[in-house]
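# Dropping a prediction and its sequence here:
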Amino acid sequence: MAEPRPTRRALFALPLIAVAAPAVAAPPRVVTVLGDSITAGFGLPAAQAVPAQLQLALRKLGLAVQVRAAGVSGDTTAGGLARVDFSVRKDTDLAVVALGANDLLQGQDPKRTRANLDGIIRKLKARRIGVVLTGISAPIEIGGGYARDFNAIFPGLARTHGVPLYPNLLDGVARRPALNQPDGIHPNARGAQIIAARLAPVVAKALAAKG
């Protein structure tokens, strides 16, 4: 005897089985490093330079991020100000501003350096891009007054704009031959790794604060 076929009413009475849509991963947050030869990775393969190492360090902290390199060898704060609008793309969540070393090497007026960095930060904030400002420590040998005025630029700007400050980009690396290339200025692969590892927690905190 054939089994009775279910009626349309019986079919509609069956419990519905929810089909879950596949989870869509959120796109990684974008960090752009606006800098000079130190962050451009002078003398290093791209994978060993500071931006790539910063991306690895942030991912070790559990963050889904893409770090873009926007460093230009020889760039001053004036150069950074001139190109910030196109070097830092509109999808950037956070910009790490790492400029000032070439101003220092050229002995530029700290007031001019401060004004350029101030302009960069204002442009980024106007675009609703978060900022982490990194400093460069001037050695006392270049002149006590100049070093004092130059070193005051970075904490002063951080206070004025309410942005996080990483006081010295080369902290733990400067003047250590084992961590620098033969020129004594640019970090080698190990030096870049140390810079990135020390900078990463500051960047991670800034991303968390931005939401």
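Received the coordinates, thanks.

# drop to CA atoms for contacts and neighbour counts, all remaining ones
Will do.

# Over to the residue nearest in space to the middle of the chain. Which of the three states is it?
Most central in the chain under C-alpha atoms, centre = their mean is residue 96, positioned 3.6 Å from the mean C-alpha point. At residue 96 the chain is in strand, as set by DSSP: H, G, I helix; E, B strand; the rest coil.

# Could you do residue 207 as well?
Residue 207 is classified as helix under three-state DSSP.

# give me the number of residues near it?
20 (other C-alpha atoms under 10 Å).

# again with residue 45
Residue 45 has 11 nearby residues by other C-alpha under 10 Å.

# same thing with residue 48?
18.

# In contact with it, which residues?
When contacts are counted by C-alpha atoms under 8 Å, 6 or more residues apart in numbering, residue 48 touches 41, 189, 192-193.

# take the one below as the second:
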Amino acid sequence: MRLIYKGFLTYGAARPLGKVVAAFLCLVSPVMAAEPVTVLALGDSLTQGYGLPEQDGLVPQMRKWLEDQGVEAELINAGVSGDTTAGGAARVEWSLTPEVDAMIVTLGGNDLLRGIDPAVSRRNLESILRIAQANEVEVLLVGLSAPGNYGAEYKSSFDAIYPELSEAYGAFYAPDFFAGLGGGDPAALQQWFQADGIHPNAEGVARIVEGLGPHLRALIEAAQAE
């Protein structure tokens, strides 16, 4: 996290007063000591806000959640509809501009829709984490669960990607993007989705944000501590 120091040019007897003023400013106005954390949200249509008015998408609703929590952060929407883990890996390096302090990675849904080999998805996500690590950017890796129609072996291999890579690279980990929607009967969950049954509606996004919010807050606090 980049810090902005308010320096005092002091000489002789003025130096002690300068120190007192500096200490007072740090106590009463800590926001003067640091910029808000800038977080890149690297993802696909779930991040981009497909099918929703801009204000109802994931990133705008997450901004509002953070504001309500009193957390100062700038979120950059780097969601691209249709993007796979390969697309994310291809653009992550130039997406991590110098002001970015942390990154949320929500990729893999389109890999599942296309039945991409989990080993390929793993390599792509690992590439993203490796680049983030080289740039000293904290990461929150958000997991997804594979459906059972590809078979037990595929599901086991895919589902293991997120926790294993998070541990290997010291990334923050949210086990399930859709955790905020709750479990139970899949048919009952459809009330939180748009007509396509894939993309959440505005209320669904709000629930997803409630589930992901604490993970994001922990990510931001870690970036602030650097």
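Sure, I can see it. As the structure is a prediction and not an experimental result, all values here were calculated from the model.

# before we move on, the earlier item: what residue of the second structure matches up with the residue nearest to the centre of the first structure?
For residue 96 of the first structure, the aligned position in the second structure is residue 104, judged by TM-score structural alignment.

# need the contact list for its match.
Residue 104 of the second structure neighbours (C-alpha under 8 Å, 6+ apart): 39-43, 139-142, 216.

# ok, and the most crowded of those?
residue 139 (29 neighbours).

# Quickly find the element holding it.
Per DSSP states H and E, residue 139 of the second structure falls inside strand 138-142.

# would you list every one of the helices in the first structure?
8-13, 37-40, 50-60, 77-87, 101-106, 110-126, 144-161, 189-210 (DSSP state H).

# Rebuild the ones you listed as a markdown table, extending it with distance to residue 172 of the first structure.
Output for these, formatted as a markdown table (distance: least, C-alpha to C-alpha, whole Å):
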| stretch | distance to residue 172 of the first structure |
| --- | --- |
| helix 8-13 | 70 |
| helix 37-40 | 14 |
| helix 50-60 | 14 |
| helix 77-87 | 23 |
| helix 101-106 | 16 |
| helix 110-126 | 24 |
| helix 144-161 | 17 |
| helix 189-210 | 8 |
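
# and residue 179 of the first structure, which of those is closest to it?
helix 189-210 (4.5 Å; C-alpha to C-alpha).

# Which elements pack onto the closest one?
For helix 189-210 of the first structure, the packing partners by 3 or more C-alpha pairs under 8 Å, 6 or more residues apart in numbering; DSSP states H and E come out as helix 50-60, strand 94-98, strand 130-134.

# What angle do helix 50-60 and that helix make with each other?
Interaxial angle, helix 189-210 of the first structure versus helix 50-60 (axes from the mean of the first three to the mean of the last three C-alpha atoms, to 10 degrees): 60 degrees.

# returning to that earlier point: what's in contact with the strand holding residue 139 of the second structure?
So strand 138-142 of the second structure is in contact with 101-107, 129, 132, 162, 166, 171-177, 215-216, 219, 222-223, going by C-alpha under 8 Å, 6+ apart.

# Recalculate using a threshold of 6 Å.
Strand 138-142 of the second structure is contacted from outside by 102-106, 171-174, 177, using C-alpha atoms under 6 Å, 6 or more residues apart in numbering.

# what does stretch 176-190 of the second structure give?
142-144, 207-208, 211.

# Many thanks, have a good one.
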